[in-house]
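Novice: One predicted model, sequence on top.
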Amino acid sequence: MSKLPLFVAGVASLIAGVLLPLAFAPYNLWLIAFISPALLYLLLNQRSPAQAFLLGEAYGFGLWAVGGFWLYTSIHEYGDTSAPIALLMIAGVALVMGLFNAIGAWFYRRFLPESPLTFAPLWIVIEWVKTWLFTGFPWLFVGYALISHGLDGYAPVAGVFAVSAVVVLIGCAFAELLRRRWFWLVPIIILIAVGIGLNQIRWTKPKASPVLSVSLIQGNIPQDLKWLTEYREKTLQIYAHLSKSEWGRDLIVWPESAIPMFQNEPEAAPFIEEMHEIALAHHSAWVMGIPYLDLSNQTSTSTIDPPFYNAIGGLGDHGSGLYKKQRLVPFGEYIPFAGTLDWILPSLSKTGSFTAGPAGQAPLHVKGHALAAAICYEVAYPNLTRLNAQDSDFLVTLSNDAWFGTSAGPLQHLQMVQMRSKETGRWFIRATNTGVSAFINDQGEIVKRTPQFKTAVLRGNLPAMTGETPYMRWGDLPILLISALLMLIGLWAKLRYQR
C-alpha cells in the first residue's frame, strides 16, 4: 500500500473512514473496528508528513461525513435549513473533525517510528482530545463497537480509551502479520486473553437493600410540536395519563424537558404540585426533565435576566435534588463566542442561552438511593460521567433524541450509555422522549428497552450497586500515561536511529 499513488491512497483512506461507522450501532459490524484503523496504518507507511496529513484528513472526513450524518436531520428538518446548505454544513463539520486525524497522521510520520506501539497510543490521545478541545465532540470512538464483545473487559479498568487502544493495536498487529512479522501474534493473543479474563471479574456488586422498582415514561412527543406553546397542555396530559398506572412504584422517570416550560410558569407550577402530591400519596419518587429558571437571587428591582438551566428535578416521596446540565450543546443550547461574533451575526446578541451547571453537583436522591445524573449527550463524556457517578447507587440519564429522527445517532448514543455502565459498574436508567428508553445493567447489557417512536412505559426492578471499578478511581490517567510513555519511547528510538 505504501507504493500506491497518493490519489489512490487518498481514496482508499476515505473509504477506510467511511467504513468505520458501520462498526457501531445500528449496524454493529464490529470487526470493522479492527480493519478500518489498520487500513489507515498501512496507508501511512513510508509517507511524508505532508502526504500523511492529506491521508488523515481523507480518513477523518469519510468517518464524520457518514458517522455524523445524523446531524442532517436536526439541521435540515428541525433547523429549517435547506438541504444543500445542510449538506454543506455536514461537510464542514467533517472537514473540521477530520483535522484531528490529519494532524495525528502528520505527527505520526514526522516524529514517531512506524509501529502499532506508536500508532495505537497516538490514536487514543486523538480520541481523548476530542472530549475537551473546543468544548468537545466525543463521538465515534473505536472502543464503543466492542461493547458486549469480549474486549470491553478493559472498560471498567481504564475506560473506553483502553478498549480503543486494544482494538487499534490488535488491528495494526494483524496488518503486521500480512508482512510476515509473525511475532505480533504474541501480543494479539495476550490482549484478547486478558480482555476475556477481565470480563470474568465483577468489580461491583448488588447491595443487600431491596431492588428499586422503576417505570420509564416515553411520551413520544413529535419534535416539531414539543416546544409549541399551544401543545404544552397536551404534552402534560400525555405524561400524566401514561403515569397513572405507574404511581405506587418506587420511582417514575420522565425524559429530558418532559415539562417543556419553566417551573414557575402558570401552566407548570400547579401541574408540578399536582404530580408531586400524587407521588406522595402513592409513596413514589418522581424524576423529570425541566428547563429550570434560577430565581434565587432575583429581587423586585433586578434588571438582569435570571440564568436558566437544562435540568433534572426530583420530587415525590423520598425524592429530592436538582441537577443542572454541565455540558451544553453548541448552537443548540448556547451560542459559543456570542459576544465576539456579534459584529458578524448581530442576531446572536438577542439569542438566549442555557447556563452550564457547576461541577461537583450532588446526586439526586430517591428512596434512600443516590442517582448520578446526566442529560442527553453528557453521557458521551466518559470522565464527566465518572465524576458524577462517585458514591452513587444508580446512574440516570434523560434525553430527547427526537432531534435526530430515524438516523443512526440515537442508537450510537445508546451504545455510549452502555459503555458508561460498563466503566462504572452501575445500572443506568435511561428515559427518552422518542426512544430508546432502557435499563442497562452493570455489565453494559441492555436488559429492557422500548421501541423507537412509540408511546411506551417500561418497567424494571433494579439492584443498587456498591463498590468501585478501577476506572471510577483513576479515570483516564492510566491509559493516557501508558500512551504518552509509548510515544516518548518511540520518539527516542526514532531520534537515536536517525543519528
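Specialist: Looks like it came in fine. Numbering: from 1, shown residues only.
Novice: C-alpha only now, for contacts and for neighbours.
Specialist: Fine.
Novice: Would you agree residue 224 is in contact with residue 78?
Specialist: Yes: the criterion here is Cα atoms under 8 Å, and residue 224 meets it with residue 78 at 6.9 Å.
Novice: neighbour count winner among these two?
Specialist: Neighbours per residue (other Cα atoms under 10 Å) separate residue 224 from residue 78, with residue 78 holding more: 15 against 11.
Novice: Pull up the gap between that one and residue 404, please.
Specialist: As for residue 78, its distance to residue 404 is 9 Å (criterion: Cα to Cα, to the nearest Å).
Novice: swap in residue 27?
Specialist: The spacing between residue 27 and residue 404, counted by Cα to Cα, is 17 Å.
Novice: who's more crowded, the two?
Specialist: residue 404 (20 against 13).
Novice: for that one, what are its contacts?
Specialist: By Cα atoms under 8 Å, 6 or more residues apart in numbering, the contact set of residue 404 is 70-74, 410.
Novice: put this beside the first:
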Amino acid sequence: MIRRLASTVLLAACGAASVFSFAPLNLAPLLLVSLAALFIAIAKAPTAKSAFVRAWVWGLGYFTANVHWIFISLYTYGGMPAWMAAGCVLLFAAYLALFPALAGGLAVRLRAGGAQIPASPSSIWFAVTLPSLFIAAEWLRGWLFTGFPWSAIGNNQVSTLAGFFPLIGVYGVGWLLALATAQWLVHWRRGLIATVALLAVSFGLAQIQWTKPIGAPLAVSIGQSAIRQSEKWDAAYYSASLSANAILVSEAKGKLILLPETVIPSFLADTPPAYIERLQQTARSKNADLLLGFAIEGERSGEYYNSVINIARPDVRYAKSHLVPFGEFVPLPWLFGWMYHYLNMPMSGFTSGGSSQPPLMAGNVPVAANICYEDAFGDELRRNTSNATLMANFSNMAWFDGSWAAEQHGQMSAARALENGRWMLRATNTGLTAVIDPQGRRVAALPERMRGVLEAQVQPMTGLTPYMRWGDWAIGLVLLVAIGTCVIRRLLDSRRP
C-alpha cells in the first residue's frame, strides 16, 4: 500500500516537474523526463483501466503545476474564498488530466495481445502509437468545449525545434518530441540519433525564409500602463487610469502605437468624448495609428464585445472571437452559475465577434489582432493572419500578476510567430509586453509591472508558410494513419484463432 502510494505521488510529481521546462525557466529536457515517466507508467500498466488512472495522476500533477495561476485570478482578484479557489483549480486540472488519461487507456486497449510491456520496449506500439495517441488527446483538449491548449508540449521547443513550426505547427512539434522521448526509452542510442536528427533538420529548416518582407520597416510603440487589477475597475482610479494611458501615448515615438486589452476601464460609448479626442489628436500629431483595447456595446441590449479599435476610426474594429469560459462567458449557466455569487469579475458576459474578421488597418499595414489567449489557438490564428502583414496580441495579464502565466503566454506567442512567419507584437497591462520576430526570438521586452513604452522596429511580412496553408490537417493526417494502422492491426490480431 505504501509502495503504491509512493509511486502515485512520484508520478504526479513527475507531471508537475514539467512546469520548469516551460517559460520562464525553459529547462526543456525536464519535459522529456516527465513524458518518459508517463510512457513507462502506461507501458507497465496491466489493464486499460490502470493505464487510465496512472495517466490521470500524471496529468493532475502536470496541469495543477502549469495552471496554478488561475488561483490568483479567483482568490486575489476575484474575491473567492481560498479553499474554494484552490478547489476550482484542482477540479479544472482534474478535467484536463482526463485527456492524457484517455490516451493511456486507449493505448493499452490497442496494445497487441493486451500483455504487459517491459519498461524499455522495442514495439511499434510503444515507439509510435503511444506518442501519437498522446498528441491526438492534446489536440482534442485544444478543441473540445471551446478548447484549452495551454501547456501543449510543443510550446517549450520554440528555440530547439523552431524550424518545424512553419511546417507542422505546435502539435506536430509536440509529436516529434513525444516520438523522441519514446526512442530514448527503447534504447539510448536510438534516442540520441533521433534527437540529433531532429536538431539538425530543424536547423536546416530554419534557414528557409517562408515569408518575405513587404514595404518599409515600421517603428512601433507599445505602452504598458502597469495598472494593478485591484485598481483597474475601481472608480476612484478611473481618472488616474485615463491619464496614465494618455501619457504613454504622448511619450510614444512610433508610427504604430499599441495599448493593451480593455485598457480603458469603461465602455467606448461611456468614455468622455474629450478624452477620445485627446488620444486622436495626439496620434494625429505624430502621424501615427493608435490601436487599443475597448469594451464596446452592441446594438442589442446586454450585448458587448471585447474589442480592439483604431482610435482614428473607432467604427473599424476587431471583436474577440474565442472567448474564455468562466472569464468572459458562463458555459452551462444552470451548472456553473453559482460560481459568480463568489466572484467579482467585471464584464464576464462578452459576445463573440465571429471567427472570420478582416485585419485592422494601421495606415497601409494590415494587422491581425488577437486578444488574450486567442494566440494559444494556432489553427484559428493562422486563418486571420493570411491577409495581414503583422500580428498583435492585446492582453491583460494583471489577473495573474506574480505568476509565470505571462511568460508562458509569451512563449505561445513565439510559437505563433514561427508558424506564421510574421512579427508578433504583444501589448499587455503588466507584462509580458514584447516584440517577437518571425524566428520566434524576443527582440525587445519591458520588465513586468513597469510602466513605460517599448520602442522597436518591425518589418511587415507577406506570403504563406506551409502551416498557414494546411493548419493542423497535416499532422492530423499523420496521427490518423499512425493510430489507424494500430487499430487495424489490433482488430486483425483479435480475429486470429
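Specialist: Sure, I can see it. Just so it is clear, the model here is predicted, and its values are computed rather than measured.
Novice: Superposed, what's their TM-score?
Specialist: The TM-score (TM-score structural alignment, normalised by the length of structure 2) is 0.91; 479 aligned residues with a Cα RMSD of 2.3 Å.
Novice: rewinding a little: output the contacts of residue 404 of structure 1 in JSON lines, with neighbour count appended to each entry.
Specialist: Formatted as JSON lines, the contacts of residue 404 of structure 1 follow (neighbours: other Cα atoms under 10 Å):
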{"residue": "70", "neighbour count": "21"}
{"residue": "71", "neighbour count": "22"}
{"residue": "72", "neighbour count": "23"}
{"residue": "73", "neighbour count": "20"}
{"residue": "74", "neighbour count": "19"}
{"residue": "410", "neighbour count": "24"}
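Novice: mind listing the helices for the stretch 151-300 of structure 2?
Specialist: Using DSSP state H, counting those that start in this stretch, the helices found in the stretch 151-300 of structure 2 span residues 165-186, 188-206, 229-232, 238-251, 273-285.
Novice: so which strand or helix has residue 391 of structure 2?
Specialist: Using DSSP states H and E, residue 391 of structure 2 falls within strand 390-395.
Novice: Look at residue 189 of structure 1 and say how many residues are nearby.
Specialist: 12.
Novice: before we move on, the earlier item: burial-wise, tell me which of the helices of the stretch 151-300 of structure 2 comes out on top.
Specialist: Highest mean neighbour count of these: helix 165-186, a mean of 25 (counted as mean count of other Cα atoms under 10 Å).
Novice: equivalent range in structure 1 for that helix?
Specialist: Alignment of helix 165-186 of structure 2 against structure 1: residues 155-176, by TM-score structural alignment.
Novice: In structure 1, spot the helix with the most residues.
Specialist: For structure 1, the helix with the greatest residue count under DSSP state H is helix 83-111.
Novice: hang on, the earlier thing: turn the contacts of residue 404 of structure 1 into JSON lines, including secondary structure and distance to residue 361 of structure 1.
Specialist: What follows is these, written out as JSON lines (DSSP: H, G, I helix; E, B strand; the rest coil; distance: Cα to Cα, whole Å):
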{"residue": "70", "secondary structure": "coil", "distance to residue 361 of structure 1": "31"}
{"residue": "71", "secondary structure": "helix", "distance to residue 361 of structure 1": "30"}
{"residue": "72", "secondary structure": "helix", "distance to residue 361 of structure 1": "33"}
{"residue": "73", "secondary structure": "helix", "distance to residue 361 of structure 1": "33"}
{"residue": "74", "secondary structure": "helix", "distance to residue 361 of structure 1": "30"}
{"residue": "410", "secondary structure": "helix", "distance to residue 361 of structure 1": "26"}
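Novice: Residue 346 of structure 1: which of the residues you listed is nearest?
Specialist: Nearest to residue 346 of structure 1 out of those is residue 74 (Cα to Cα; 23.2 Å).
Novice: Tell me the spacing between the closest one and residue 401 of structure 1.
Specialist: Residue 74 of structure 1 is 10 Å from residue 401 of structure 1, by Cα to Cα.
Novice: on that earlier part again, show me what counts as buried in the following helix or strand past the longest helix of structure 1.
Specialist: Next along the chain after helix 83-111 of structure 1, taking DSSP H and E as the criterion, comes helix 116-129. Neighbour counts over helix 116-129 of structure 1 (16 or more other Cα atoms under 10 Å) mark 116-128 as buried.
Novice: so helix 116-129 of structure 1 matches what in structure 2?
Specialist: Counting by TM-score structural alignment, helix 116-129 of structure 1 corresponds to 127-140 in structure 2.
Novice: follow-up on the earlier one: and of the buried residues of helix 116-129 of structure 1, the nearest to residue 265 of structure 1?
Specialist: residue 128 (41.1 Å).
Novice: Looks like the closest one contacts residue 161 (just checking).
Specialist: Yes: counting by Cα under 8 Å, residue 161 is a contact partner of residue 128 of structure 1 at 7.4 Å.
Novice: was I right about residue 317 of structure 2 contacting residue 311?
Specialist: No: using Cα under 8 Å, residue 317 of structure 2 is not in contact with residue 311; the gap is 9.4 Å.
Novice: Compare the two and say which is more crowded by neighbours.
Specialist: Shown here are residue 317 of structure 2 and residue 311; by other Cα under 10 Å, residue 317 has more neighbours (24 against 20).
Novice: Enumerate every residue touching the corresponding residue of structure 2 for residue 389 of structure 1.
Specialist: Under the alignment (TM-score structural alignment), residue 389 of structure 1 pairs with residue 385 of structure 2. Shown in contact with residue 385 of structure 2 (Cα under 8 Å, 6+ apart): 359, 367-368, 391, 420.
Novice: Against residue 398 of structure 1, how distant is residue 195 of structure 1?
Specialist: Shown here: residue 195 of structure 1 relative to residue 398 of structure 1, a distance of 31 Å by Cα to Cα.
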